[in-house]
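Trainee: Next come a sequence and a model predicted from it.
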Amino acid sequence: MPFTDHERAYLDAQHIGRLATTGPRGPQTRPVGFKLNTDGTVDIGGIRLSSTRKYRNIRERPDTEVSFIVDDLEPDGPGAIAPGWGRGVEIRGRAETLTDTDPPLAPGAFSREVIRIHPRRIISWNLDPAAPELRGRTA
């Protein structure tokens, strides 16, 4: 499993991230719904996903890596590592497009296409009280 327990707990509690792909006119970043899979891959879904530029960018450039980021501002409260500061996870890796696949969220609303990210590099910050600083590693 490429994710630490703190990263997994954080990602499991989130619902929206931002996916950056590269297209014919350069980089594109879009908000997306996602789910972290037990094998450490990330599935991204959407309404009519195969008609989107992000899906086509990946399908047309299968060897190009993507970046996926999930972050927020940490709320105040017990156990807060850096109240009011950002926390999150960036996942860099290879993405593939899948068809006729159950969507990671909203079955019946999301289409049966999925973007699956295979992590290569993981960077996280302000998630682990024992190591709150920016931490990057190869997955």
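Mentor: Noted; the coordinates are in hand.
Trainee: CA atoms for contacts and neighbours, from now on please.
Mentor: OK.
Trainee: separation between residue 8 and residue 94?
Mentor: To residue 94, residue 8 is 19 Å away according to CA to CA, to the nearest Å.
Trainee: shouldn't residue 139 be in contact with residue 118?
Mentor: No. Counting by CA atoms under 8 Å, residue 139 does not reach residue 118; the two are 9.2 Å apart.
Trainee: adding another structure so you can compare the two:
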Amino acid sequence: MIFTETEREYLKTLALGRLATIGPAGAPQNHPVTYFVNDDGTIDIGGPALSRSQKYRNIQADPRASLVVDDTASEPVGPGGQRGRGIEIRGDVEVLLADVPLLDGFSNDVVRIHPRRVVAWNLDGPGANNRDV
């Protein structure tokens, strides 16, 4: 299992994450994205004209990426009254052509993250839960 039940539920409650890819000069590039968690633990990302985007070209050149989904809880969830919580998913990414777009207005192009490392904080209790998957 890639995600704990709490992590999976957390990911399902939010729709916006930030995808970091490696740009042509080797520097990270961060992009806001909509994501979908699949039953097998992979994560699909789409968008309008995705194949024409820099993030798509970055992934084709170097298929490593990181997706961060986080928010601020309404009540303290971490040590010292911290309200920040979230999850970072690092992995290898493949480009796919879906039969149908993930959402209306999206192209059929999809990037799929295959998680290799999960770093979660203040989701399954105070502190961090870091692991290779």
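Mentor: Noted; the coordinates are in hand. Bear in mind the structure is a predicted one, so any value in this text is a computation, not a measurement.
Trainee: TM-score for this pair?
Mentor: Here the TM-score for the pair of chains, by TM-score structural alignment, normalised by the length of structure 2, is 0.91; 130 aligned residues with a CA RMSD of 1.5 Å.
Trainee: if we can go back for a sec, neighbour count for residue 139 and residue 118 of structure 1, which is higher?
Mentor: Neighbour count, other CA atoms under 10 Å: between residue 139 of structure 1 and residue 118, residue 118 has more, with 21 against 16.
Trainee: Need the counterpart of the more buried one in structure 2.
Mentor: Under the alignment by TM-score structural alignment, residue 118 of structure 1 pairs with residue 114 in structure 2.
Trainee: Can you classify its match by secondary structure?
Mentor: Three-state call for residue 114 of structure 2 (DSSP: H, G, I helix; E, B strand; the rest coil): strand.
Trainee: Spit out the contact partners of it.
Mentor: Neighbouring residues of residue 114 of structure 2 by CA atoms under 8 Å, 6 or more residues apart in numbering: 41, 42, 43, 91, 92, 93.
Trainee: and the aligned residue in structure 1 for the fourth one, what helix or strand is that in?
Mentor: Spelled out, that is residue 91 of structure 2. In structure 1, residue 91 of structure 2 lines up with residue 93, judged by TM-score structural alignment. Element membership for residue 93 of structure 1 (DSSP states H and E) is strand 86-98.
Trainee: Now do the buried residues in that strand.
Mentor: In terms of neighbour count (16 or more other CA atoms under 10 Å), strand 86-98 of structure 1 has its buried residues at 87, 88, 89, 90, 91, 92, 93, 94, 95, 96, 97, 98.
Trainee: Throw those into CSV and include distance to residue 18 of structure 1, thanks.
Mentor: Shown next, in CSV, are these (distance: CA to CA, whole Å):
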residue, distance to residue 18 of structure 1
87, 14
88, 12
89, 11
90, 10
91, 10
92, 12
93, 14
94, 15
95, 14
96, 16
97, 17
98, 19
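Trainee: Just give me the neighbour total for the closest residue to residue 38 of structure 1 other than its chain neighbours.
Mentor: Computed as CA to CA, 6 or more residues apart in numbering, the closest residue to residue 38 of structure 1 that is not its neighbour in sequence is residue 1, at 7.9 Å. By other CA under 10 Å, 10 other residues sit near residue 1 of structure 1.
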